[in-house]
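Visitor: what's the 3D shape of this:
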Amino acid sequence: MTEFFMPMIPPTTTAQQHKITNGRFYDPPKLKAARAKLEAHLAKHIPSKQYVVPVVLITKWCFPITGKHHDGEYKYTRPDTDNLQKLLKDSMTKCGYWKDDALVCREIVEKFWAVHPGIYIKIEELK
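Guide: As a prediction, the model looks like this:
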């Protein structure tokens, strides 16, 4: 099992924001910065042994409180959880958490407003 919390303001730029020029995909500067931020934080928690079996990935995205929201309230505004997860899993693959993110067979994803912003991650092997 791998479990950790990355204190940060989570990136809101998502993998869906690729651009195309002359038939080629590229990452705009905001996406490159979001990817670099995630990879820098993830690099501190790389498991000693890469996952090579099916896993469950539990992710809690904790965003800074704005407006009249309160700590622990579900965040029901953009970005969508599926878009957040794509960039996160791609970054985890690049950092070597697992052989391939196709090994993630079950996901629990939540997003909240929080006093302590960041991303909580837990990975467990499926039996």
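Visitor: when you work out contacts or count neighbours from here on, use the C-alpha atoms and nothing else.
Guide: Fine.
Visitor: and the gap between residue 96 and residue 103?
Guide: 13 Å (Cα to Cα, to the nearest Å).
Visitor: again with residue 24
Guide: As judged by Cα to Cα, residue 24 and residue 103 stand 28 Å apart.
Visitor: to compare against the first, here's the next sequence to fold:
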Amino acid sequence: MMTEFFMPMIPPTVTHQEKKIHVVNGKPVTYEPPELRDARAKLMSRLVRNRPEQPYTTGLRLTVKWLFPRGKHKDGEYRITKPDTDNLNKLLKDCMTEVGFWKDDALVASEICEKFWAETSGIYVRIEKL
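Guide: Okay, here's the model as predicted:
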């Protein structure tokens, strides 16, 4: 079983790292600012259309290519500016867990994550059983 798809969009640049903390009754409480909440909703609405019929239950390799609008860059040129790939993938994997790609993203034992400037922006995802 393998899952492969492309989600055309301008990828969100807000990441999981951007959760905020405030104090309620003397205790710290984390919350998602509106930009992070919007990015999560954008990803989930597109991911749900591509989820497998049955969630994965074995070890996986996840390949993700983040394709950002190229602007003055060459099509296919690596993006070497923020956000970091690990932060981008963290939010994506959390959303994939929520919509039912797998029970736990701990099943992802191998990750290939790249980010580029591209003429066609979006997120390419490939999931393979190990």
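Visitor: circling back: so for residue 24 and residue 103 of the first structure, which sits in the more crowded spot?
Guide: Legend: neighbour count by other Cα atoms under 10 Å for residue 24 of the first structure and residue 103, higher for residue 103 (17 against 8).
Visitor: residues contacting that one?
Guide: Contacts for residue 103 of the first structure (Cα atoms under 8 Å, 6 or more residues apart in numbering) come out as 52, 53, 54, 55.
Visitor: do residue 89 of the first structure as well
Guide: residue 101.
Visitor: touching, residue 101 of the first structure and residue 93? I think so.
Guide: Yes - the pair residue 101 of the first structure / residue 93 is scored as a contact, 6.1 Å apart, by Cα atoms under 8 Å.
Visitor: would you list every one of the helices in the first structure?
Guide: With helices called from DSSP state H, the first structure shows them at 29-42, 81-95.
Visitor: got the contact list for the alignment partner in the first structure of residue 58 of the second structure?
Guide: Residue 58 of the second structure maps onto residue 53 in the first structure, with residues paired by TM-score structural alignment. For residue 53 of the first structure, the contacting residues are 103, 125, 126, by Cα under 8 Å, 6+ apart.
Visitor: closest to residue 60 of the first structure among these?
Guide: Relative to residue 60 of the first structure, the closest of the contacts of residue 53 of the first structure is residue 125; by Cα to Cα it sits at 18.2 Å.
Visitor: quick one: what's aligned to that closest one in the second structure?
Guide: Superposed on the second structure with TM-score structural alignment, residue 125 of the first structure falls opposite residue 129.
Visitor: ok, now how distant is its match from residue 49 of the second structure?
Guide: 20 Å.
Visitor: and the strands in the first structure?
Guide: Using DSSP state E, the strands assigned to the first structure run over residues 2-7, 19-21, 24-26, 55-64, 104-114, 118-125.
Visitor: what's the nearest residue to the most centrally placed residue in the first structure if we skip its chain neighbours?
Guide: By Cα atoms, centre = their mean, the first structure has its centre lying nearest to residue 88, at 3.0 Å. Distances taken as Cα to Cα, 6 or more residues apart in numbering place residue 38 nearest to residue 88 of the first structure, at 7.1 Å, with adjacent residues excluded.
Visitor: count of neighbours near the alignment partner in the second structure of the one you found?
Guide: Superposed on the second structure with TM-score structural alignment, residue 38 of the first structure falls opposite residue 43. Using other Cα under 10 Å, residue 43 of the second structure is surrounded by 19 other residues.
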